[in-house]
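> Sequence and predicted model, in that order:
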Amino acid sequence: MKIVVKRIYELPSPDDGYRMLIDRLWPRGMTKEKASLSEWNKNLSPSSALRSWFHKNPDLWDDFAKKYRTELEQQNFGTSWLEAHRQESVVTLLYAASNKIHTHATVLQQYLQDLQLTL
């Protein structure tokens, strides 16, 4: 499975494959029709506490990434999600943040890619 990241505000494409919103909150100004989602998975998003902490401390990106990855490992939703969706050839992780580099989507992408290697 190929896992890519994309802002939800970008137009949907047939190349997106399975489109999954990974934000805990619904993106401002986005309608369900425009989003064209296959799934909205809040379980794979950072906890509310971690998200709030990062918004107050954006300079601590590396710490956020480590804490988020720890949350993902503790919750173990990634493994069950990958097993349930193994038939998908492309999965697009959708997020709303304007910062394309320092977004939880890139951490989740790497985490899921790493998990795929162990399954």
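Yes, it's here.
> alpha carbons only for contacts and neighbour counts from here, please
Fine.
> Can you tell me the element Asp63 falls in?
Secondary structure from DSSP states H and E places Asp63 in helix 61-75.
> Check the offset of that helix from the chain's centre.
Taking Cα atoms, centre = their mean, to the nearest Å, one finds the center of helix 61-75 at 13 Å from the center of the full chain.
> this is the comparison structure:
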Amino acid sequence: MTVRVRRVYDPVEDDGGRRVLVDRLWPRGLSRSKARIDEWCKDVAPSTELREWYGHDPDRYDEFANRYRSELDDPVRAAALSELRELAGNGTLTLLTATKDFAISQAAVLAELLED
């Protein structure tokens, strides 16, 4: 199983496998045809409240990751995470986000969970 995290704005990699957008909001300035995603799994995204609290502040990342993991226990999010697990079990999975620093995004948290 290979799980990658990339920005949705970056060029598509030939060996990227299934490309799944994991943001709740559609990326600004990007058409659906240019995005070249296979799925949009917005149900796995963090709540609006958590996303706004976090604001991609690197100092809040650890607390964000803990709170987000707790949110993933919600039945709808848990089902979406289960779908991602299934996709990851079938080959390379690339989790896409519009976040500038994807290393401290929900996609990074998801990748860590999927690889465990």
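Great, that's in hand. Note that the coordinates shown come from a computational prediction; the quantities given were computed from them, not determined experimentally.
> May I have the TM-score of the superposed chains?
Comparison of the two superposed chains (TM-score structural alignment, normalised by the length of structure 2) gives a TM-score of 0.87, and 112 aligned residues with a Cα RMSD of 1.7 Å.
> follow-up on the earlier one: show me what counts as buried in the helix holding Asp63 of structure 1.
Under the neighbour-count criterion of 16 or more other Cα atoms under 10 Å, helix 61-75 of structure 1 has Phe64, Ala65, Tyr68, Arg69, Glu71, Leu72 buried.
> ok, which pair from the residues you listed is furthest apart?
Phe64 and Leu72 (12.2 Å; Cα to Cα).
> for the closest residue in space to Ser38 of structure 1 that isn't next to it in sequence, what are its contacts?
Once flanking residues are discounted, Ser38 of structure 1 sits nearest to Arg19: 5.0 Å by Cα to Cα, 6 or more residues apart in numbering. Arg19 of structure 1 makes contacts with Ser36, Leu37, Ser38, Glu39, Val91, Thr92, Leu93, Leu94, as judged by Cα atoms under 8 Å, 6 or more residues apart in numbering.
> List buried residues within those residues.
Applying 16+ other Cα under 10 Å to the contacts of Arg19 of structure 1 flags Ser36, Leu37, Val91, Thr92, Leu93, Leu94 as buried.
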